[in-house]
Structure formats: C-alpha cells, structure tokens
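A.B. asks: My questions are about this predicted structure, shown below with the sequence.
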Amino acid sequence: MTLQCTEAVNVLNTLVELIVGFHGWFNHLCFFKTPIVQQDRISQMFDGKNAHIQEHLNGTGNMVLPFRRKGSGSDDDDPLDQDIEDIMNEADGLGDEHELAQDAPTEAAPEEDDIDFSEKMAKSARTVIDVCMDLRRGENILIVCDPTTTEIGQALHDAASIRSDRVLLIVMPKGRHHGEEPPAPVANLMRQQQVVIAPTRYSLTHTRAVRQAIKDGSRVATMPGMTVEMFTEGGMTADFNIIKKNIGEMNAQLRRKRIVNVKSETGTNVTFEVNWREWKLDDNGICNRPRMVTNLPAGKIFTLPREGTMNGTIVIDGSWDSNLVDEPVMLQIENGLVVDVKGGTAAAQIRQTFGEAAKRLKSKDQENVWTIAEFGFGMNPNARLSGNVLEDEKRLGTAYFSIGDNTTLGGTAAVGIQISGVLKSPSVWLDETVLFENGSFIVR
C-alpha cells in the first residue's frame, strides 16, 4: 500500500502515542509510575526519533511500509523500522531502570539524635579524663564499671585511650548495696593504678579498697548510681574549674565556727558540732593529684558531724538514695544516732535496709549502722533534683545527711553501708552566721 508523506507521518505519530500509552499502562500494571524526570526523557527521546522519521519521509515522495519477517536480521532493514524498535527498547529500558532503582537497597543515614547522643557521651567522657582527672600521657588508669554502666565505662575508656596507652576497663558484678567491697582482684588492681574511675550502681567511695588505693597514691573518682542520662546532662555539664573557685571562697565562712544548726519548713531542726578544720572543700570535680578522691558529678562541701553531738529532727523531703521520696521521711536523732524513722515507703525501706546491715555486724556494733555519718550542702548550679542522690546532694541550695559508715571521714562507725537523704530547701546556720536560707545562699 502506497501512502502520502503526511499520511505516513500521522500514522507514525499515532504509533508513537500507542507506544507511550502502552508503556504507561504497563507501568501501572507493575504498580509503579515513571518519575516526571523520566517522562521528560521519554518525550525528548520520542521527539528526536520523530524528527528523524519526518526527515526520512521528507526525502521520499512516497513510501511503502515494509513487511518484516519475524526473526529477520538483515543489514538492509529500513532505518524507520529500526527507529521504532529503538523507541520500544528504550522505553522498556527506562521502566527496568526505575524498577531496579526502587529495588536497590539504600544505606540508612545515621539518626540525628544518635549523633547528638554520641557527641554528648564523648564530650562528658573527655571532661572527666582531661579536666577532672587531668590524665597524663603514660599514666596507668583503671575504669571499674558493672553491667549497669558498661556504656559509660566504654566512653571513658575511649577518651582515656587518646591520652594514655595504659588503660584498663573492668566490668565487675553489680554490688548489693553502697559500701560493699569490690571483688579482691579488682581491689588489688586499684592499688596499682595512678588513676581509678568507678562508675558503678552502688558506691565504692566508703570501702577499704578505695581507702587503700588512695593510701598507695591513686587519685580516685567514684560515680555511684551514674546513668547515661546523668552522664550527659545536668551536673556533669558544669564548669568544674568555676565550682572549685566558688568552693574555695567558702573557706573563710567556715573558719572557727563550731555549731551547725539546720532547719526547714517541713520540720527539720537539728543541731550538732563540727571541727571547722575538717570541712572538705575538695569535692569540686578536680582530682589531679595523688591521694585525692572525688564524686562525679561534683560540687559539694561536707564534713563529719562530731560523734555523739547531734540531736533533733531531720526531715528528708527531697530524695533518698536513688528515689524521690513520695512523702517526707522524719528521722529522730539522739546523741548522733537515728532512734526512729517515720513516713511513707521510704521509711520502711530505710528500716529494712539498715536492719539487714546490722545483722551482719557483731551485736555490740549493730547500733552504729544508725550513725549520722556525714553532713554537706550542694554547690553545683547545673545539678538537678532528679531522684539520684549522687546528683541531688550537689544541687546548689540543697543539704544532705548520710547514715552509716563514717570511717572515710575519720569516724569510728565501720559498718560497711552508707546512704544519704537530701533536703530540698533548708536553712543553715554556722554559729550565728546564716549560710543560706530556704535554699538560697545568703553569704558569698
């Protein structure tokens, strides 16, 4: 059949439209759609091929559409047929390309929160190693953690390894209570180090192992009850050099004052004696010399109440150990010992915990578990009252009392347990001087 040139072009245009329509129908059937950018590529491709076809037709007055035998691969195939075949192949190729692109696995980008968390962990670890402990190149450092603090231990290990190639990380079994001795192999290793850092669930501060390590020249930082959240927020973000300066300036206010009186609006009213020379001003986060010890996060001033001198009532209205109290806990004190505990579930917990500790002692020493072992107040402006006494007792404007072992501060109650309770907004007098009132400092 012979066709005029214009009629042939119309036929070819119709054929192109059918091809495009078939491709769109096929895409829909395969449950994907060709992206706009690929649709543009198809249009451009068809336009180019159509121009070539029209040029071919314009050069011929009339044409005969060839009959192509199935499987024919002769070299003299008409270029027009080849162009149409190219259109079909390229259109199918675009669909395959898009399908492959959809099926190709994509590498998940790290979540922004994960990056922020890792950076916070690394920053806090560097603060501990570089600022607090001032680790020197080549120093021996031991990091002691337990199964609850391995993530913190690993972050400290990574930071310490930048400064020293003598870093040892040990995961010991979780203890049962504060003041419990670590396993003997751990205690022996502690004595051989220049630096010891102990992020553990229960405190190692008041243990023979720490005392012996300090005696042998180690500098020690303990982190009882440390959590990942505490490690990256709150008190750990403070500038410990500024805290050290502020605590040092308090020395003049503490000198030659012997009588301490603590009161609060919730009912605290207790009086006791102290040796003014025994106020501890080194819990400032900077632990860079031999035989020093600190808690982290740091920032408190504390002392040993003179044994047998405390009388009155203490009302714990902030936190006890690792929990915010559900209702205030009243401790009745006579001659430096707790003789009665009242108030809420925390009171029942206190009676049970110290009762069990007393059973492990000789009968003549059992009442010593109720010794008021320590008094102190917080100096860290970034610390929060969150239900973990490690941070709560450092919060600026709080005060705390500890019950139990006081041998670390030079006392005689060697009972193997010490737990603290925090007062939220107390008032404190040293002799006739108001140190702070309702949680706000008066003297600076």
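C.D. replies: Yep, it's here. Numbering: from 1, shown residues only.

A.B. asks: drop to CA atoms for contacts and neighbour counts, all remaining ones
C.D. replies: Fine.

A.B. asks: next one: whatever helix or strand residue 347 lives in to chain centre, how far?
C.D. replies: Using DSSP states H and E, residue 347 maps to helix 344-359. Offset of helix 344-359 from its chain centre (CA atoms, centre = their mean, to the nearest Å): 31 Å.

A.B. asks: for stretch 372-389, same thing?
C.D. replies: 20 Å.

A.B. asks: Likewise for stretch 252-262?
C.D. replies: 38 Å.

A.B. asks: Of all the residues in that stretch, which ones are buried?
C.D. replies: 254, 257, 259-262 (16 or more other CA atoms under 10 Å).

A.B. asks: And the contacts of the helix or strand following the helix holding residue 347?
C.D. replies: Downstream of helix 344-359, the first helix or strand assigned by DSSP H and E is strand 372-378. Applying CA atoms under 8 Å, 6 or more residues apart in numbering, the external contacts of strand 372-378 come out as 299-305, 336-338, 393-406, 411, 418.

A.B. asks: Narrow those to those that are buried.
C.D. replies: Using 16+ other CA under 10 Å, the buried members of the contacts of strand 372-378 are 299-305, 336-338, 393-406, 411, 418.

A.B. asks: Quick one: residues contacting the closest residue in space to residue 381 that isn't next to it in sequence.
C.D. replies: In space, and not counting its chain neighbours, residue 381 is closest to residue 396: 5.2 Å by CA to CA, 6 or more residues apart in numbering. By CA under 8 Å, 6+ apart, residue 396 lies in contact with 377-383, 439.

A.B. asks: for comparison:
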Amino acid sequence: MSKLSDAANAAMKEVFGLREGEEVLIITNPGGDWFEVSQALYDATKALGGKPVIMVQDKRARIEFTERLVLEAIRAKPDITISCGEAHYGSDPFGVNIGYVGRDGKKHDNAFRMLIYGDRRMRGVLTGRPGIKDIFERCMNIDYAAMRERIKALSDVLDKGNEIRVTSPGGTDVTLSIKGRKAHADDGDLRHAGLFGNLPCGEVFLSPVVGKCNGIMVFDSTITLDNASVLPDKPVQVTVMDGLVTDVQGGETARALLNVIRKGEQMARDKGLKEHEKNARHIGELGIGMNPMAGPSTNLLEAEKALKTIHFAIGENFDHDAPALIHQDCLILRPSMWVDERQIMKNGDLRL
C-alpha cells in the first residue's frame, strides 16, 4: 500500500472505526490533492465494507452557501460525512436564516452540525486544503492511544478550571473565563454518532465564556483569512475587551484579517442577523495543539494540531451560544498557560 492509502485506512479504521455497511458521504472540490485524498478515503471505505459516495462542488468560503444537492445529501443522514476540499464546504441558507432544531432542543445553523450535535445521528470531519496529501501521509499514522491519553489529561484539567491566562514571548497576555465550559477533545476517536473532529486530529479546544476574555493576543504563526491560511508578514496584535476584538494592529496580514472580520459583520448586517454581526468580533475558541507529527504550516488543519502552539478563533464558537458567519483561527508560538494560577504549559511544553 502507498503512504496515502495507509493514511486513509488509518482514518477510516482507527479514527472512525468504520463498520460494514455504513454509509460515508465525502464532499470535495475538483482537482488538487484534496480530490486525491478523497479518492483514497473512498477506496479505504469500500475495502473495509462501507458504502462511500463522493460529491464534487466548486470550492466554498465558510460564508458562501453550499450547493443545494450537497445539502440534500447531508440531510439524508449518512453515518459519516467528510468534508475534504480546497476550502470550507460552505454555509446552509436554511440554517442561517431560520435554523434547525435538533433532538437536543437547541437551534443549529446548518444540517451538518444539527445531525452531529443536535440529533447525534452522524459523525464527521473537516479536512483538505492545499498540501493535505503530504499532511495526511505524515500526520495520520500515529500512536492514537498515547495521544488520547495526553489529551484526556489536559481535558480533565480544563474541565475543572475557572480561568485561563495565556502569555507568549511575542507579547500575548490574555485572560479568559472557562467557568462551566467543557473541553472538546479532537483525539481521533470518532467511532460513535455525535462526534466531530478534523483529519489530521490532535487538539484540545473549548469556547471561552461569552464576554469574559480580556487582554492582548499576538499571532505570530498561521492565520486564516477568506479562502486560505497564511503566515503573517508581521505579528498581528489583537486587543480584546469583554470578549470582543476592539483593535487589530500589524502589517498587511493584520489589515487582511480586519477586512475578513468586517466582511463577516457586513454579511450578517445584510441578513438582519444582529447577534451574528456582533459575534464577528467574538473570541470563539481557545485550542491547544497535541499531534506529535504536526508542524508549522499554511494549512490550518495541520498548524492548529502542532505541539508548542495555542490558537484563538475570532467568530463563531462551539457551544452554540455565540453564532457568527466567520471563524478565523490564529496561532501563537511558544505560549505559556495557567489554569487557575497553576502553570500547565511553559514556552509551549505541557507540564502535566
């Protein structure tokens, strides 16, 4: 087998625990190595006794609408849905404008999320972007048991915590409340319905309490913009007050990030979505990279999994109480982190 075939087999067997007869929907874009990875996932699914289907649409930004037929395929409730494209799979117009109510009684702004979190009838991942073939081959064949053990230890600390402080050599100094929040473990265990993650996997993340984040963040590694992730020309300094971005300073990348935020605000304003407009400046995520094979990259799916990094996201959160039309991940190198004054990371090294 090729390295790519081995990686795809690890995804379907070790991560998804694919069972014979399960339906797998793979959403991709034309051309590029993401299509090659999609084909490898299709082949691995078939070899393991699953029922794969590939759907191809033009690439989408997160704030652009998904093709109707692709949405219909998602609504058909496959056991597994994999988005593997050049960019995001897109947004759901019904979900954004009206909303789906899941069996959990909560409103969800797309069918993908509703079927996973609301109804717990599906499991799924996001993967892809340029360079994904190389990343798959390097980052998928890992010791999942060892990584899951470390992720559980970190998640347990975060689940018991009330407040986090993050600093970095680049100038970050920010404090956020996590009281009552639970950590999400992207630990490569998607063997049961209701679970979501990335390929490659390896991250612990949570949603800060809405309105309870203050300080300075200095992003000196990968930053997501409209349809791509970039390494900043200069570190991007973001000021946060009461959970919202109030200032963005730096070079060209800083200006581009601010433009994406404003675009998210304008799109929400045009749709009359006042809460989405406000939350385009909301700090929606704190994430910690945990994959031992991941490294610095302009592909966010690898970069945010890299050891010795923390990332924050501007926009939508994962606890469904701060909806937005954007979610812009931004990385910090060699961070230090305290949970309720207990230092659990020093210059990027976990101390658990």
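C.D. replies: Nice, I can see it. Small disclaimer: the values here were computed from a predicted structure and weren't measured.

A.B. asks: related to what we said a few turns ago, what residue of the second structure matches up with the residue nearest to residue 381 of the first structure?
C.D. replies: Mapped onto the second structure by TM-score structural alignment, residue 396 of the first structure lines up with residue 307.

A.B. asks: distance of the residue nearest the centre of the second structure from residue 82 of the second structure?
C.D. replies: The second structure has residue 198 as the residue nearest its centroid, 6.8 Å off, counting by CA atoms, centre = their mean. Distance, residue 198 of the second structure to residue 82 of the second structure, by CA to CA, to the nearest Å: 9 Å.

A.B. asks: Mutual contacts of these two, please.
C.D. replies: Shared contacts of residue 198 of the second structure and residue 82 (CA under 8 Å, 6+ apart): 125-127.

A.B. asks: before we move on, back to that, quick one: which of the contacts of strand 372-378 of the first structure sit in strands?
C.D. replies: Here DSSP state E is the test, and the contacts of strand 372-378 of the first structure give 300-303, 337-338, 399-404, 418 as lying in strands.

A.B. asks: Let me have these in JSON lines, adding distance to residue 156 of the first structure as columns.
C.D. replies: Converted to JSON lines, those look like this (distance: CA to CA, whole Å):
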{"residue": "300", "distance to residue 156 of the first structure": "23"}
{"residue": "301", "distance to residue 156 of the first structure": "26"}
{"residue": "302", "distance to residue 156 of the first structure": "27"}
{"residue": "303", "distance to residue 156 of the first structure": "30"}
{"residue": "337", "distance to residue 156 of the first structure": "39"}
{"residue": "338", "distance to residue 156 of the first structure": "39"}
{"residue": "399", "distance to residue 156 of the first structure": "30"}
{"residue": "400", "distance to residue 156 of the first structure": "29"}
{"residue": "401", "distance to residue 156 of the first structure": "30"}
{"residue": "402", "distance to residue 156 of the first structure": "29"}
{"residue": "403", "distance to residue 156 of the first structure": "31"}
{"residue": "404", "distance to residue 156 of the first structure": "30"}
{"residue": "418", "distance to residue 156 of the first structure": "26"}
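
A.B. asks: Let me see the contact set for residue 344 of the first structure.
C.D. replies: So residue 344 of the first structure contacts 325-329 (CA under 8 Å, 6+ apart).

A.B. asks: redo that, cut-off 7 Å
C.D. replies: Residues in contact with residue 344 of the first structure (CA atoms under 7 Å, 6 or more residues apart in numbering) are 326-327, 329.

A.B. asks: What's the ChimeraX line that selects buried ones from those residues?
C.D. replies: Entered in ChimeraX, the line below selects the buried ones among the contacts of residue 344 of the first structure, by 16+ other CA under 10 Å:
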select :327,329
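
A.B. asks: Among the contacts of residue 344 of the first structure, find me the one that's closest to residue 24 of the first structure.
C.D. replies: Of all the contacts of residue 344 of the first structure, residue 326 has the smallest distance to residue 24 of the first structure: 67.5 Å, by CA to CA.

A.B. asks: So the closest one versus residue 344 of the first structure, what's the distance?
C.D. replies: On the measure of CA to CA, residue 326 of the first structure and residue 344 of the first structure end up 7 Å apart.

A.B. asks: for residue 116 of the first structure, same thing?
C.D. replies: Distance check for residue 116 of the first structure against residue 344 of the first structure: by CA to CA, it reads 39 Å.

A.B. asks: go on, residue 58 of the first structure?
C.D. replies: From residue 58 of the first structure across to residue 344 of the first structure, the span is 100 Å (CA to CA).

A.B. asks: Residue 169 of the first structure now?
C.D. replies: Distance from residue 169 of the first structure to residue 344 of the first structure, by CA to CA: 40 Å.

A.B. asks: now the strands for the stretch 1-150 of the first structure?
C.D. replies: Residue ranges of the strands in the stretch 1-150 of the first structure, as given by DSSP state E, counting those that start in this stretch, are 2-4, 62-64, 141-145.

A.B. asks: In the second structure, what residue corresponds to residue 419 of the first structure?
C.D. replies: Under TM-score structural alignment, residue 419 of the first structure pairs with residue 328 in the second structure.

A.B. asks: Might one say that its match is in contact with residue 311?
C.D. replies: No: Residue 328 of the second structure sits out of contact with residue 311 when judged by CA atoms under 7 Å, with a separation of 9.9 Å.

A.B. asks: For my notes, confirm residue 53 of the second structure occurs in a helix.
C.D. replies: No: applying DSSP: H, G, I helix; E, B strand; the rest coil, one finds residue 53 of the second structure to be strand, outside a helix.
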